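Asker: Here is a sequence with its predicted model. Questions after.
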Amino acid sequence: MSELSDAELTRAAQSGDVTALGVLLARHEAGMRAVALAILGYTPDADDAVQDAAVVAVRRIGDVRDPEAVGAWLKMVVRNACRARLRSTRDIPVADGWDLTASPLATPEQLLDDHALRDWVWQAIDRLSPPVRLVVLLRHFSLGVTSYEAIARACGIPVGTVRSRLSQGRAQLAEALRATAASAHADAGALAAASRLDALDTLASAERGEFAKVLADRWSADVVLTASGVRGVGHGFLLRGMEGDLAAGVRQRPVHVVAGRDVVVWEMDLINPPDDPEHCPPGVAWLMTRDQGRVTDLRLHHAPVATVTAGAPN
């Protein structure tokens, strides 16, 4: 495959050949890095820009209109990433800063649905270790927990560890994509849809007073809960927290779901009662790890989520 031209590799990648995409990225990595270094200098941001561009290429290779110019397209993606970093002091989510004719309302997850690589990407992500996978999912697929600082707070780890895990994840993802190119792939869209139904059913059951049954059926008896720096073990912590919110008139509404094989993120709107509109922050993310279908770890990340609004697409 290394003997094929850029145009042939691009067409193959657009048809779902992940190995072809891997060859393209390897072939143009030096040129992509040169662009980043020229704009950002020898800093960690330059490496981040190249890695982010590779992830964008996985999602957006179907947007390349001139396969013979894929090298220029990849450099343009890197250039956009670098300029976005120069324009702002905050971390730029991967969905931001790309002038690639994407719909302004599209989410990263929806962009995956645009071409045949979607399910390869999700199976490759599922091959990452759970700690690395969670950081990758939050950075590239969540709506409101995308900056390094927000991910660090949500996961209870230093920002440096976030950077390290993202770097590991991107490298492992490229290798996993090649390794899974010839295997069967689950329907990632169906997995996310099923998880959204699970979220809706969980909340509806809680409002009916049946949250304890949901916990017994789907959650480990030794589930670990971490929220606002407090750590608890077992169903009792979860049950008291949910019942307390409901008694205060607080309701939750799912607005975005990211679902892998054993790492799931539910992003929720928190709807406060009219007489106490400041009772809770406007949003919460449930970061869940599962083992054999049962939730074993839950981290709740409360933060203002300006990008999560009612009716956001899934």
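Answerer: Ah, there it is.
Asker: Could you use CA atoms for every contact and neighbour count after this?
Answerer: Noted.
Asker: Next, W122: secondary structure please.
Answerer: For W122, the assignment made with DSSP: H, G, I helix; E, B strand; the rest coil gives helix.
Asker: Over to W98?
Answerer: With three-state DSSP as the criterion, W98 reads coil.
Asker: Run a quick neighbour tally on it.
Answerer: 17 (other CA atoms under 10 Å).
Asker: and it, what is it in contact with?
Answerer: By CA atoms under 8 Å, 6 or more residues apart in numbering, W98 lies in contact with V77, N80, A81.
Asker: need the residues you listed in JSON lines with distance to T289, can you?
Answerer: Below are the contacts of W98 laid out as JSON lines (distance: CA to CA, whole Å):
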{"residue": "V77", "distance to T289": "33"}
{"residue": "N80", "distance to T289": "34"}
{"residue": "A81", "distance to T289": "31"}
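Asker: Tabulate these in TSV, adding columns for secondary structure.
Answerer: TSV is the format used below for those (three-state DSSP):
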residue	secondary structure
V77	helix
N80	helix
A81	helix
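Asker: for comparison:
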Amino acid sequence: MGHEPRISPTDAELVIAAQAGDSGCLGLLLERHRGRLHAAALRVLGYGPEAEDAVHDTFLIALRHIGDLKEPQAVVGWLHMVLHRCCLRQLRRRRGEVLVAEVPDRPDEGANIEERLEKAALREWIWDAVRKLPEPLRVAAMLRYFGSYQSYEELAAILAVPIGTVRSRLSEAKRKLAEILLETAGLIDSDARLQSHEHQRFYFEMFDRLNRHGERDRFLGHFAENLHLVRGAGMPTVGRSHLAYEIDSDTEAGVRLEPRRVLSAGRITVIEGAFLNPPEDPFHCPPGVALVVFHQHGVAQHLHLHLSSRPPSLEDD
């Protein structure tokens, strides 16, 4: 008996399914157009790793913003527009120009709850891939693609490494992340996702107890006695007492640190917060702070602390 020929879904159908949370369809869509996107990048950038980087950048942007595309049938043109902007960024990087992220069709400020839930499904797929990166690449990707302090200079300050190291780590992270995403389309590690959510809830509760109930010792008890505290380019300090001094000084001055975003993947947690200064001393602490915590066996062993002149931005949450 003959079989009906199998009809492949159109690009628009794949987009609609992806916007409804089907990450497998998004993976199929991106894989379908990988060859043509790479050929287009080669025409602009020539042969070399920059063309492949531009394609990976395009994939990452598509993964985060496919839900913002208003006309699914226009996805091919949209992908090529994203690629073109990524290629221009590569050309600017060659000339040493300051780079600013550009993403077409930004999300609607009035997005309803259904749209937010659909985007959350894709975000979980991305986070599952991020968790599979080696730690140095993972923390760089977490800060660059999901945090508020994303410039190479800020990442270098937060991680206390040279800018060149930041560049190389992000380049490698993009390559690995794009491949992992396509390999694991639709396969999300629910245990790892649950662990990440538990870490997020834990830190929000910890800061709430510290700020509202003064549970200082309980807060400090989460950190190892021989905690390695890194602040900018200065020499790391060893000992939980240094963190205790920071907390006590802020408390005495009437300053509170309010967490605004908590990102967690594996044993790495990024906390972005805003300092709330007292009215009589409004400039005691800078507006923003980023903390990168490295855990081991449920205890924070390393802490990177970065002060910022601006509070965290939460537009993409």
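Answerer: Cool, got the structure. Keep in mind it's a predicted model, so treat the numbers as computed, not measured.
Asker: Give me the TM-score for these two chains.
Answerer: In this superposition the chains share a TM-score of 0.79, using TM-score structural alignment, normalised by the length of structure 1; 302 aligned residues with a CA RMSD of 3.6 Å.
Asker: related to what we said a few turns ago, out of the contacts of W98 of structure 1, who's the most crowded?
Answerer: Of those, with other CA under 10 Å as the count, A81 tops at 26 neighbours.
Asker: so where in structure 2 does stretch 148-163 of structure 1 end up aligned?
Answerer: Residues 152-167 of structure 2 are where stretch 148-163 of structure 1 lands when matched by TM-score structural alignment.
Asker: what does that stretch contact?
Answerer: Counting by CA under 8 Å, 6+ apart, 140, 143-144, 149, 230-233, 290, 292, 304-306 sit against stretch 152-167 of structure 2.
Asker: all helices of structure 1, in order?
Answerer: 6-14, 18-40, 44-60, 70-87, 108-112, 118-126, 130-141, 148-155, 159-179, 188-207, 211-218, 235-247 (DSSP state H).
Asker: In structure 2, what residue corresponds to V264 of structure 1?
Answerer: Checking TM-score structural alignment: V264 of structure 1 goes with T269.
Asker: I'd say S15 of structure 1 and D114 touch.
Answerer: No - applying CA atoms under 8 Å as the test, S15 of structure 1 and D114 come out as separate, 11.7 Å apart.
Asker: thinking again about what came up before, first vs last residue of the match of stretch 148-163 of structure 1, how far apart are they?
Answerer: 7 Å (CA to CA, to the nearest Å).
Asker: Now stretch 193-209 of structure 2 on structure 1. Mean distance?
Answerer: Mean deviation of stretch 193-209 of structure 2 relative to structure 1 after superposition (mean CA distance after the TM-score superposition for structure 1): 4.8 Å.
Asker: buried ones in that stretch?
Answerer: Neighbour-count burial for stretch 193-209 of structure 2 flags R193, S196, H199, Q200, Y203, F204, M206, F207, D208 (criterion: 16 or more other CA atoms under 10 Å).
Asker: what's the distance between the second one and L69 of structure 2?
Answerer: Between S196 of structure 2 and L69 of structure 2 the distance is 28 Å, computed by CA to CA.
Asker: again with the first one
Answerer: As for R193 of structure 2, its distance to L69 of structure 2 is 26 Å (criterion: CA to CA).
Asker: next one: L303 of structure 2
Answerer: In terms of CA to CA, L303 of structure 2 sits 39 Å off from L69 of structure 2.
Asker: So if I had to pick from those two, which one is more boxed in?
Answerer: Set L303 of structure 2 next to L69 and count neighbours by other CA under 10 Å: L303 wins out with 22 against 19.
Asker: mind checking what the more buried one lines up with in structure 1?
Answerer: Checking TM-score structural alignment: L303 of structure 2 goes with L298.
Asker: What residues does its match make contact with?
Answerer: L298 of structure 1 touches V223, V224, L225, T226, W286, L287, M288, T289, counting by CA under 8 Å, 6+ apart.
Asker: can we see that at 10 Å?
Answerer: By CA atoms under 10 Å, 6 or more residues apart in numbering, the contact set of L298 of structure 1 is 219, 223-227, 231-232, 238, 264-265, 285-290.
Asker: ChimeraX command for the buried members of those?
Answerer: Per 16+ other CA under 10 Å, the buried members of the contacts of L298 of structure 1 correspond to this ChimeraX selection:
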select :219,223,224,225,226,238,264,265,285,286,287,288,289,290
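Asker: Keep only those of the contacts of L298 of structure 1 that are in strands.
Answerer: Under the assignment DSSP state E, those contribute 219, 223-227, 231-232, 264-265, 285-290 to strands.
Asker: which among those gets closest to A124 of structure 1?
Answerer: Nearest to A124 of structure 1 among those, counting by CA to CA, is V264 at 15.3 Å.
Asker: looking at it, the closest one is touching L287, isn't it?
Answerer: Yes - with contacts counted by CA atoms under 10 Å, V264 of structure 1 reaches L287, the gap being 6.2 Å.
Asker: Touching both of the two, which residues are there?
Answerer: Listed as contacting both V264 of structure 1 and L287 by CA under 10 Å, 6+ apart are L134, L138, V258, L298.
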